[in-house]
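*Asks:* Coordinates for the following, if possible.
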Amino acid sequence: MPQSKLLQPDYHQATKHSYLSVQIDPNYVDASTQPSAFKLYPKFYRRVKLNLNNPVHSFISLTSTVTLEKMYKESSQKLRVNPSAGALYPTEVYVQIRGIQGIVNGIYHLEVENNCLTLIYELIDDGLESYIIPGKSINGFIFLISCVYYRSSWKYKDRSLRYCWLDSGHHLGAIAASAYIHDQEIQFIFDFDKLALNADLGFENKEFISACAISGEVQEKKIRHLRLKVPFVCGTAYFEANEFIEDGYQKTSLLKSRQHKLVHPQFNFDKDKFFQTVWMRRSSRRFHKQSISQENYWRILQSVEQPIPTVNFEEIQIYSIVHEVRGMPPGLYKGKHLIKAGNFSEKTGYLCINQAIARDSAVTLFFVSDYINYQTAMQIAGFLGQRVYLVSNFWGIHCSGVGAFYDDETQEFLETNKDVLYAMAIGI
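*Replies:* Sure, this is the predicted structure:
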């Protein structure tokens, strides 16, 4: 275990599920008390309605748009390009735009419910670059992912620290997908002065920046910190603080992640079909125990193994429990290597807290890591989860993320000493 990991509180250990913990606290909530899932600034703020026929507007919109509205019991539920644990959507997107014709240089909030950009700060000689890439200027876009954590902690309590970061990673995946469709190069940054930026964005303790994505021309130019604090608007109708989550965020924000060379992925998907995949992506609620082809399974794994465009990195390893893949013996795999053979569908369902989607899937993937920075590792796991969603759906295979599992028992079954961060079920 890295020495730096021994020096930090173990937020993963503190949020583990076990058979006993789930029985003691089944986590029932009153749905009528759910916090708002949309953040809105006052009506007098300047807004830009996003026109999907404009390539710049389309690029921004597709990073965080509503793709389906459906009725659930007596209320409507707006589903988005990015999945979210419990459909609680704790993540928000802000985008700094500089040097783009027809748009005022400024920091905007992406108002998902109304598909528009809300100008919250106009730039002069200041900007986000000074917090993220000092000494540089970006002509183009700087996306910030934030977490309004009470939307998640309302239901999942301390464990929502995991879900906020997984959701943040999924949101980065949505940004990457939109960038690919619109021929924009993207780079993720996880290590920067998040705490100073939170303070100047006026977030208090109710929201926090988790990650950044930049897209545009990088220039050598000194940009100063924001000259004014941004007025704060709460992203929920009411708020209850969680000291564990706030401490976990602050402590992990001070740690450096592992570093590696920046390499961009190389995909060759039909972009019209890929756009439809992004728009139609859904989390499967059930599988039918049907098999998938080995060819498509390898395609999914190969896509997941493509580089992640960041220099801040935590390595994620993937274990697969194969149930129904034509031409492959069922069993536990690490990559293409069979660790132990057998039909483990019932065991997988049990490990995922008796969820049928893990039992009836064709394959259940588990992401594990021996990380330095827990916050970065969880976000990368979520980003890879978004890749699994989109690539699976592209090839006609359904998918669902699984954030709840018996941590220690799953780790023991996988025969690894690394932390299990996330699971993904794919199938028909």
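*Asks:* From here on, just use CA atoms for contacts and neighbour counts.
*Replies:* Noted.
*Asks:* quick one: the strands in the stretch 201-350 of the chain?
*Replies:* Counting by DSSP state E, counting those that start in this stretch, the segments of the stretch 201-350 of the chain that form strands are 208-220, 258-259, 292-293, 312-313, 317-322, 325-326, 331-334, 337-341.
*Asks:* Pull out the buried residues from the longest one.
*Replies:* I take that to be strand 208-220. For strand 208-220, burial by neighbour count (16 or more other Cα atoms under 10 Å) applies to F208, I209, S210, A211, C212, A213, I214, S215, G216.
*Asks:* can you give me the helices in the stretch 251-400 of the chain?
*Replies:* In the stretch 251-400 of the chain, the helices defined using DSSP state H, counting those that start in this stretch lie at 271-280, 294-304, 345-351, 356-360, 374-394.
*Asks:* Would you format the ones you listed as TSV with mean neighbour count and distance to N115 included?
*Replies:* TSV is the format used below for the helices of the stretch 251-400 of the chain (neighbours: other Cα atoms under 10 Å; distance: least, Cα to Cα, whole Å):
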stretch	mean neighbour count	distance to N115
helix 271-280	16	15
helix 294-304	16	30
helix 345-351	20	38
helix 356-360	25	33
helix 374-394	27	22
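*Asks:* With distance to L144 added, can I get the ones you listed in CSV?
*Replies:* Shown next, in CSV, are the helices of the stretch 251-400 of the chain (distance: least, Cα to Cα, whole Å):
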stretch, distance to L144
helix 271-280, 20
helix 294-304, 23
helix 345-351, 34
helix 356-360, 32
helix 374-394, 13
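*Asks:* One more, so I can put them side by side:
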Amino acid sequence: MPIREYHQRTRHLPDAYAAGPESLDWDAQPNPFRRYDGARLVPLPLGATDLMARPDARRWEQLWQPSVGQSSEAVVIPDLAQLGLLLELSLALSAWKQFGNAKWSLRVNPSSGNLHPTECYLLVRSMAGLEDGVYHYRPDQHALELRCPLGLEEESPEPLLYLGLSSVHWREAWKYGERAYRYCQLDVGHALAAVSFAASTLGWHPHQIRPVALADSTLASLLGLDRPQDLQQADGSMAEAEHPDCLLNLLANRHPDSASAEEAEQIIAWLGQQKEWMGRANVLDPRHMYQWLVIDEVAAAARIPATSPASATTRLAAADWPAPAIASGSEARQPAARLIRQRRSAQAFDAAGGMALADFYTLLDHCLPRSDYSPWHTLPLSHGIQLMLFVHKVEGLPSGLYCLQRDTGRSLTDMQASLRAEFQWQPVESAPEHLPFYRLLAAGTRRTAMRLSCQQAIAGESAFSLAMLADCDGMEAEPWRYRHLYWQAGAIGQVLYLEAEAAGLRGTGIGCYYDDMVHNLLGLQNDQQQVLYHFTVGVPVIDHRITSWSAYGKASVEPSPPTGV
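*Replies:* Sure thing, here's the model as predicted:
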């Protein structure tokens, strides 16, 4: 199925949502935790609480200082404790919640519907405290499962550390049907950004972490995902398969383009020596009530082929943006680890609450794709998305529709020509000089934002909401660009989540919106531009009936909720 056909097919319309299940058994949701029965479990140390208590812990505002983004210090060689912290601050559980008899976990990385289709794998060599091998990360246990031990003859080979992500599409499709493929890609972007921010918090340098361009088939082999025998159960049934997504080199050298073909070939040769894989994947859902074949078709259409994997990584050239604004929000002086761990998705907003103008501009500034700062250095594609903002209640700004031109590769004239002719494109005088921020229309936006986001109140009762408008030109030649644009949208969403926390507010990603209605409002005349994601930020309304528990212990470490503006 062509990519554009899939995207068009999975639109939401007010009277015709994308195809999904007609009913849901909420007591029989898919297992949110994959495991490999029979694989040896290696516990990881928990260190986030101690890190947050240290006086030298990096504060959120420090992550945006030039000395962090452009450090010339040596590359960090992590040990088991550092690796445990990296995962604890990116992909681990952050809390357990309970309401009545219902109990569910939350994670540091957000997910559509809290369903978490993203799985994490590590390929390790010469790390202190950890046997060489391929591992699967178990967030429920904060532990690694050894999938493939590597017995190498060299006594002291050069250290290698790779982190791979994959998706169990069924976890999202169980609830969202055909549109689930979109959400799985957004979750990959959120996870990539979460890893990036965790690394920055620990003092890892941007040039240390680089995406590796690999064919999907090669990545599947590296992570052990092309082994159907590991999915087969004793009764003959099959566990749900995983689709390979991306690979990060966590020990790349200081040259931006080095973590590609040469190091990929090195790790392929290294892993190719091995024969023994351990563990059998568990079944996540014993009853698949529906079959969404379209998801398999679009995944096949968007795969990265073996013919030219290097072309699947389009690095962002050195950005012309000045150094980012230092975070100034009410919580920006908190340890970055604390903000990362306390991130939550707001379920409701106080419409009387707003956002300070300085915090708003800092948030927008941090959405600009600077190649030397988190999270942009982890993405194969960091440009191609503009932000269309519905400003409801931001101090000093009239309510209305605005645009942040975060991708200046497309000229302002081209943007003006592609959108509604009635838009004013008035530069906002109060914005920082380098910020390409324009007012398109001055008008009340709350009801419009709610209506466009599937009638959801969270889009209109916040301080602002936005739509991410993507340039989809070139997808015919490189269909995997569709995935990369969604990863970028998810990464932007992760920036928004954490900037909201730094401002004493809270954010929520919105995957449900009426595609055509948004396009009509913007005046789009063709399918070269598509809205991929909505997001909203405001003062949260906390449901105090819900009990919070710590992620891995008995003592509660749930942080205080934001106070708002």
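*Asks:* quick one on the thing from earlier: nearest to F267 of structure 1, out of the strands of the stretch 201-350 of structure 1?
*Replies:* strand 208-220 (17.7 Å; Cα to Cα).
*Asks:* Tell me how far stretch 118-132 of structure 1 lies from the chain's centre.
*Replies:* Distance of stretch 118-132 of structure 1 from the chain centroid (Cα atoms, centre = their mean, to the nearest Å) equals 24 Å.
*Asks:* Residues touching it, excluding its own?
*Replies:* If you take Cα atoms under 8 Å, 6 or more residues apart in numbering as the criterion, stretch 118-132 of structure 1 is touched by 41, 45-48, 96, 104-111, 135-138, 142, 189, 191-194, 196-197, 222-227, 230-231.
*Asks:* Next: stretch 179-190 of structure 2.
*Replies:* With contact meaning Cα under 8 Å, 6+ apart, stretch 179-190 of structure 2 is reached by 10-11, 18-20, 109-112, 116-118, 165, 167, 169, 172-173, 245, 295, 299, 483, 486-494, 511.
*Asks:* Could you do stretch 34-44 of structure 2 as well?
*Replies:* Stretch 34-44 of structure 2 is contacted from outside by 80-81, 84, 119, 138, 141-147, 278-282, 284, using Cα under 8 Å, 6+ apart.
*Asks:* repeat for stretch 299-315 of structure 1
*Replies:* Residues lying outside stretch 299-315 of structure 1 but in contact with it, judged by Cα under 8 Å, 6+ apart, are 186-191, 257-267, 369-373, 376-377, 380, 384, 387-388, 391-392.
*Asks:* Likewise for stretch 18-31 of structure 2?
*Replies:* With Cα under 8 Å, 6+ apart as the criterion, stretch 18-31 of structure 2 contacts 9-12, 171, 173-179, 283-285, 290.
*Asks:* Please list only the buried members of those.
*Replies:* Buried members of these, counted by 16+ other Cα under 10 Å: 10-12, 171, 173-179, 283-285.
*Asks:* how about the helices in the stretch 51-200 of structure 2?
*Replies:* Using DSSP H, counting those that start in this stretch, the helices of the stretch 51-200 of structure 2 run over 66-69, 80-88, 169-176, 180-201.
*Asks:* Just say which of those helices is most tucked in.
*Replies:* Greatest average neighbour count among the helices of the stretch 51-200 of structure 2 goes to helix 180-201 (a mean of 27), per mean count of other Cα atoms under 10 Å.
*Asks:* quick check: angle from that one to helix 481-502?
*Replies:* 50 degrees (axes from the mean of the first three to the mean of the last three Cα atoms, to 10 degrees).
*Asks:* matching residues in structure 1 for helix 180-201 of structure 2?
*Replies:* Using TM-score structural alignment, helix 180-201 of structure 2 lines up with residues 160-181 of structure 1.
*Asks:* mind checking how far the matching stretch is from the chain centre?
*Replies:* 3 Å.
*Asks:* can you tell me the mean distance of that stretch from structure 2 after alignment?
*Replies:* In the superposition against structure 2, stretch 160-181 of structure 1 averages 0.7 Å from its aligned positions (mean Cα distance after the TM-score superposition for structure 1).
*Asks:* can you tell me how far Y121 of structure 2 sits from P211 of structure 2?
*Replies:* As judged by Cα to Cα, to the nearest Å, Y121 of structure 2 and P211 of structure 2 stand 14 Å apart.
*Asks:* next one: G400 of structure 2
*Replies:* Separation of G400 of structure 2 from P211 of structure 2 (Cα to Cα) stands at 38 Å.
*Asks:* between the two, who's got more neighbours?
*Replies:* P211 (27 against 19; other Cα atoms under 10 Å).
*Asks:* rewinding a little: now the helices of the stretch 51-200 of structure 2 as TSV including distance to T413 of structure 2?
*Replies:* Output for the helices of the stretch 51-200 of structure 2, formatted as TSV (distance: least, Cα to Cα, whole Å):
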stretch	distance to T413 of structure 2
helix 66-69	32
helix 80-88	43
helix 169-176	38
helix 180-201	29
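*Asks:* so what's V233 of structure 1 up against?
*Replies:* Applying Cα under 8 Å, 6+ apart to V233 of structure 1 gives the contacts K39, L40, Y41.
*Asks:* What residue in structure 2 is paired with it?
*Replies:* In structure 2, V233 of structure 1 lines up with A281, judged by TM-score structural alignment.
*Asks:* still on that earlier bit, take the strands of the stretch 201-350 of structure 1 and lay them out in TSV including distance to A423 of structure 1.
*Replies:* Shown next, in TSV, are those (distance: least, Cα to Cα, whole Å):
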stretch	distance to A423 of structure 1
strand 208-220	21
strand 258-259	23
strand 292-293	18
strand 312-313	19
strand 317-322	9
strand 325-326	18
strand 331-334	14
strand 337-341	18
